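**Student:** Got a predicted structure plus its sequence, pasted below:
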Amino acid sequence: MTVTLITGANKGIGFETAKQLLELGHVVYIGARDVERGEKAAAALGARFVQLDVTDDASVSNALATIGSAEGGLDVLVHNAGILGDGVIDGPTALHVFNTNAVGIVRVTEAALPLLRKSSNPTVVTVSSSAGSFWAVNNPERPEFNLPLALYSASKSAATMLTVQYAKSQPGIKFNAVEPGTTATDMTAAFGIGRSPEESARIVVRLATLDADGPTGTLQDEDGELHW
C-alpha cells in the first residue's frame, strides 16, 4: 500500500494527479485549504481529505499528524499547491507568493520527513516550472522568454533549488522537480492557454512512481531533464 499526500489537490493538476495515482492503487490524501472544496474533491475521487494550508505551520503539522496516526508513514509527497502572483509587484505580494510557492515546500517537507523515513521507497515531487529556469527565460525560442511573471518565476527558481538541496541533504529520499507543461487551470485562465490538467499530471505521476533506484535532484519535463 503506497500512501501519498498531494497539496493543493482539490482542482487542476493536483486533482488529476490524485485521480491517476488512485487508479494505480495508491492511498491518496488530498490536501486543501478549503474544507468544503477539499472534501468534495476527495469524495468525487474516492480519496481521503486532510485540511492543509501550506502557509500555516499549525495546519501543516496537524495534517501530517493525522496521516501519521492513520497510516503510520508516508511514501509519496507531491508539492502541488501554488499561486501565480501576477499583477502588482510589491512587498506584501512577494511575501505571499514566496510563502506559498517556496516556504510552503519547506514547511510541508520538514513535517513530512519523519513519516517519509519510514517508507521503503520515499519520494517527493515538486511541481515547479521552467519559468524559474535561467536557461528558459533567456532563450527567445522558449515561451518563458516573454512570460511577465517575475514573482512566480523567482519563487519557482527557489522551489527547484530547494528540491536539489533536499536531494543532497536527504540521500535516502528521492526529490525531483517537474515542469508539467503549460496547463489550462484556474491559475492560467486569464492567459487562455494550456493543455488539459490530465495530460500534465502524467509527468507528475511518472516521477511520483519512480523505482527505488530512480533519479534524484533533477528538474524534468515529459521529455527528460531540463537545463535551469
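**Tutor:** Structure's in. What do you need? Numbers count the residues shown, from 1 in each chain.

**Student:** contacts and neighbour counts: CA atoms only from here.
**Tutor:** Noted.

**Student:** mind listing the strands for the chain?
**Tutor:** Ranges of strands within the chain are 3-7, 27-32, 48-51, 76-79, 123-127, 174-178, 218-221, 224-225, based on DSSP state E.

**Student:** what ranges do the helices span in the protein?
**Tutor:** 12-23, 35-45, 57-71, 91-98, 104-116, 134-137, 150-169, 197-208 (DSSP state H).

**Student:** got these as TSV, with distance to Ala189 and mean neighbour count columns?
**Tutor:** TSV is the format used below for the helices of the chain (distance: least, CA to CA, whole Å; neighbours: other CA atoms under 10 Å):
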stretch	distance to Ala189	mean neighbour count
helix 12-23	11	22
helix 35-45	19	17
helix 57-71	28	17
helix 91-98	18	16
helix 104-116	23	20
helix 134-137	21	17
helix 150-169	15	21
helix 197-208	13	21
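
**Student:** structure B:
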Amino acid sequence: MKKTALITGAGRRFGFELAKALLAEGYQLFAHYNSSRDGIDELESLGAKGIQADFTDTASIKAMIKTISNATNSIELLVNNASCFFDNDTVDNHENALAAVFQVHGMAPYLLISGLQQQLSHSENGLVINITDIYADRPSTDYIAYCAAKAALANMTQSFAKTLAPSVRVNAIQPGPILFLPEHDKEHRLKVLDETPLRVEGGLEPMIETVRFLRDNPFITGESIKVDGGRGLMI
C-alpha cells in the first residue's frame, strides 16, 4: 500500500525537490501551491496531485483540508514548508504583509496539523515535519516578524509533539544557507559563507536526507535539527 505525503510550498526549491524524491520512492503525494504553478505541472506528470490554497485565507486552508481528508484516510508525512520571507521594510509598508507572515508560518501549520490529525494517526508512523529557521533561536533584527513567526512554529512543534504522542511524531528542521536566492549577489554570498563554519552552500540534498532520517527513526519527537553548516553557532 502506498504511503501518502503532503508537502506545502511544493512548487519550488526544497519543497519541489523533496516532492520529486518522495514520488521516486513511491509515495502518493499532495503538492500544495498558492498562486504560482512553477514546478507543479512537472510533479503532476510524475503522479502528484496538485492542490491550491491561499494560506492567508482560513477558508482556503479548510477547503484544502477537506479535499485531502476526502481523498485519503491515512497520511504518513506532512511537511509544513510553505513560507513568505519579508523584511521589516516590507512588513511596515505593505498592509497585508505582517498578517501574511504569521498566517503562513503559524495559522496554516496549526490548522493543517489539527485538521489532518485523524489521517496522521491512522498511519503506522505518522510524522509532521515543520520547516522553521536557524533564526527562530537567534532572531535577525532585519526580519523581526519573520523570525517571530518561525519561533512560533518552533514552539508549536514541541506542543504538538506532546499532544499527539504516541500516535504522531512532530519534529522540525532549521535550515541555514542551503540554497541562495537569485537576488543574492556575490558579496552577500561570500559574507554568509564566511560566517558559516563549513564554508559551503549546503544544497537541498542534506535537507532531504534529514527528512528521511526523521522519518526512519521512530524514537524522535519534539526535536529541531539544524541543517546549516554550523551557521547557527555564529549568529
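**Tutor:** Here it is on my side, so go on. Source: prediction; values computed, not measured.

**Student:** so what number do they get for TM-score?
**Tutor:** TM-score of the superposed chains, computed with TM-score structural alignment, normalised by the length of the first structure, equals 0.81; 211 aligned residues with a CA RMSD of 2.5 Å.

**Student:** ok so, going back, of the helices of the first structure, which approaches Val3 of the first structure most closely?
**Tutor:** helix 57-71 (7.5 Å; CA to CA).

**Student:** mean shift between that closest one and the second structure?
**Tutor:** Aligned to the second structure and superposed, helix 57-71 of the first structure gives a mean residue distance of 2.3 Å (mean CA distance after the TM-score superposition for the first structure).

**Student:** Tell me what angle that helix forms with strand 3-7.
**Tutor:** 160 degrees (axes from the mean of the first three to the mean of the last three CA atoms, to 10 degrees).

**Student:** Relative to Ile51 of the second structure, how far out is the most centrally placed residue in the second structure?
**Tutor:** Centroid-nearest residue in the second structure, with CA atoms, centre = their mean: Asn81, separated by 1.7 Å. Distance from Asn81 of the second structure to Ile51 of the second structure, counting by CA to CA, to the nearest Å: 14 Å.

**Student:** any chance of the helices of the first structure in JSON lines, with distance to Thr126 of the first structure too?
**Tutor:** Output for the helices of the first structure, formatted as JSON lines (distance: least, CA to CA, whole Å):
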{"stretch": "helix 12-23", "distance to Thr126 of the first structure": "11"}
{"stretch": "helix 35-45", "distance to Thr126 of the first structure": "20"}
{"stretch": "helix 57-71", "distance to Thr126 of the first structure": "16"}
{"stretch": "helix 91-98", "distance to Thr126 of the first structure": "15"}
{"stretch": "helix 104-116", "distance to Thr126 of the first structure": "8"}
{"stretch": "helix 134-137", "distance to Thr126 of the first structure": "18"}
{"stretch": "helix 150-169", "distance to Thr126 of the first structure": "7"}
{"stretch": "helix 197-208", "distance to Thr126 of the first structure": "8"}
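
**Student:** Indicate which one of these is closest to Val124 of the first structure.
**Tutor:** helix 197-208 (7.0 Å).

**Student:** How about residues contacting the closest one?
**Tutor:** 12-14, 16-17, 20-21, 76-78, 123-125, 127, 176, 178, 180-185, 221-222 (CA atoms under 8 Å, 6 or more residues apart in numbering).

**Student:** and those, which are buried?
**Tutor:** Buried by 16 or more other CA atoms under 10 Å: 12-14, 16-17, 20-21, 76-78, 123-125, 127, 176, 178, 180-185, 221-222, out of the contacts of helix 197-208 of the first structure.

**Student:** Adding distance to Ala63 of the first structure, write the strands of the first structure out as CSV.
**Tutor:** Conversion of those to CSV gives the following (distance: least, CA to CA, whole Å):
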stretch, distance to Ala63 of the first structure
strand 3-7, 10
strand 27-32, 8
strand 48-51, 6
strand 76-79, 13
strand 123-127, 17
strand 174-178, 21
strand 218-221, 27
strand 224-225, 32
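
**Student:** wait, doesn't Ser153 of the first structure sit right on Ala131?
**Tutor:** Yes: with contacts counted by CA atoms under 8 Å, Ser153 of the first structure reaches Ala131, the gap being 5.0 Å.

**Student:** Next one: the closest residue in space to Thr17 of the first structure that isn't next to it in sequence from Gly192 of the first structure, what distance?
**Tutor:** Distances taken as CA to CA, 6 or more residues apart in numbering put Ala201 closest to Thr17 of the first structure, at 5.0 Å, once the chain neighbours are dropped. According to CA to CA, Ala201 of the first structure and Gly192 of the first structure sit 19 Å apart.

**Student:** ok, now Val204 of the first structure?
**Tutor:** Distance from Val204 of the first structure to Gly192 of the first structure, by CA to CA: 22 Å.

**Student:** Next: Glu36 of the first structure.
**Tutor:** In terms of CA to CA, Glu36 of the first structure sits 27 Å off from Gly192 of the first structure.

**Student:** cool, and Asp213 of the first structure?
**Tutor:** From Asp213 of the first structure to Gly192 of the first structure the distance is 39 Å (CA to CA).

**Student:** what does Leu151 of the first structure give?
**Tutor:** To Gly192 of the first structure, Leu151 of the first structure is 20 Å away according to CA to CA.

**Student:** Tally up the residues packed near Met1 of the first structure, please.
**Tutor:** Residues near Met1 of the first structure, counting by other CA atoms under 10 Å, number 8.

**Student:** I should have written Pro122 of the first structure there, sorry.
**Tutor:** 27.

**Student:** now swap in Asp211 of the first structure and tell me
**Tutor:** 12.

**Student:** Just give the nearest non-adjacent residue to it, would you?
**Tutor:** Using CA to CA, 6+ apart, the nearest residue to Asp211 of the first structure is Asn121, at 7.4 Å.

**Student:** aligned partner of the one you found in the second structure?
**Tutor:** Counting by TM-score structural alignment, Asn121 of the first structure corresponds to Asn125 in the second structure.

**Student:** Give me the distance between its match and Ala31 of the second structure.
**Tutor:** To Ala31 of the second structure, Asn125 of the second structure is 20 Å away according to CA to CA.

**Student:** ok, now Asp41 of the second structure?
**Tutor:** 10 Å.
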